[in-house]
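# Predicted model, plus sequence, below.
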Amino acid sequence: MHENDISYQCIGTAIEVHKSIGPGLLESAYENALAYDLRIKGYDVQQQVAMPFVYKEVKLDVGYRIDILVNKKVIIEVKSVETLAPVHYAQLLTYLRLSGVKLGLLINFNAKTLKDNIHRIVNNL
């Protein structure tokens, strides 16, 4: 399945989760609910995937973690904040670059409507 098809399904699933539980919860609640629903739909979903950082050929453990990785093709970074900041976009782009994954979704669940709070970020490898 292509990244765009996966991301389309992930966006629809995120909207379903948001309609069901609404804004105001912790990121972990949205992450777990979204991962659960994606698994039910048959996707290979990994959560809190360790992201290695290599500096001068040395692998360093700096604690980076991908919130959700779907079919090893789409990264979902889950937020529950008042407003997304530039650092949130940079964080996802860094995860995309370090992992070699092409497409990511930055989703802020702390919003009245979710559709304006979902952002597609592309890694131009």
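Received, thanks.
# use CA for all of it now, contacts and neighbours both
Fine.
# Now Q48: closest residue in space that isn't a chain neighbour?
D67 (4.8 Å; CA to CA, 6 or more residues apart in numbering).
# Enumerate every residue touching that neighbour.
Residues in contact with D67, defined by CA atoms under 8 Å, 6 or more residues apart in numbering, are 31, 47-49, 75-78.
# Buried subset of those residues as a ChimeraX selection?
Selection of buried members from those for ChimeraX, criterion 16 or more other CA atoms under 10 Å:
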select :31,47,75,76,77,78
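# Keep only those of the contacts of D67 that are in helices.
E31 (DSSP state H).
# A further structure is provided below for comparison with the first:
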Amino acid sequence: MDVNQTKEIVFKIVGAAMTVHNAIGHGLREKTYERALVVEFQHVGINYDQQHRYPVLYRDVKVDEYIPDLEVEDFIVVDTKVVTKIHDDDIGQIINYLKITGKSTGLILNFKHPKLEWRKVTYNPSSPS
């Protein structure tokens, strides 16, 4: 996926999140926003997967599994939040999610406040950590 396509899809996702935010308000449960985004994605024709399971491996042994909220267009992990502010911990968490899923782009959507907060995070496995 090239940079312009990524920007376009991120723009569509954020637009869908703003539509949801404006319609149902702020401060509800994270799961509420995830489910509302699914409805909005269907309405506007955004391809998504919900609750896909990924194994978390340590020394090639499955020690857990990660289940992202949403994946869009098979390369963006979308994480819904209802937190005071998106912190470095949230960014670190989504980078780990990108490593586990093999995706390149993460999008954190925070529905806590009257104005939607969002952060795009990219991960390149070939760059040094």
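Done, it's in. This is a predicted model, so every value here is computed, not measured.
# Give me the TM-score for this pair.
Here the superposed chains carry a TM-score of 0.88, computed using TM-score structural alignment, normalised by the length of structure 1; 122 aligned residues with a CA RMSD of 1.5 Å.
# hmm, back to that, which of the contacts of D67 of structure 1 fall in strands?
47-49, 75-78 (DSSP state E).
# now, among those, which is nearest to R97 of structure 1?
Set against R97 of structure 1, the nearest of those by CA to CA is I75 (11.1 Å).
# Distance check, the equivalent of the closest one over in structure 2 against T105 of structure 2.
Using TM-score structural alignment as the criterion, I75 of structure 1 maps onto V77 of structure 2. Distance, V77 of structure 2 to T105 of structure 2, by CA to CA, to the nearest Å: 6 Å.
# so what's in contact with those two at the same time?
L98.
# Please enumerate the strands of structure 1.
According to DSSP E, the strands that structure 1 contains are 45-50, 53-55, 58-60, 65-70, 74-79, 103-108, 118-122.
# if we can go back for a sec, the match of I75 of structure 1 and R59 of structure 2, how far apart?
25 Å.
# Same question for L37 of structure 2.
From L37 of structure 2 to R59 of structure 2 the distance is 36 Å (CA to CA).
# Spell out for me which residue occupies the centre of structure 2.
Ranked by distance to the mean C-alpha position of structure 2 (CA atoms, centre = their mean), the top residue is V78 at 1.1 Å.
# show me the contacts for that residue.
With CA under 8 Å, 6+ apart, V78 of structure 2 has these contacts: 68-72, 106-109.
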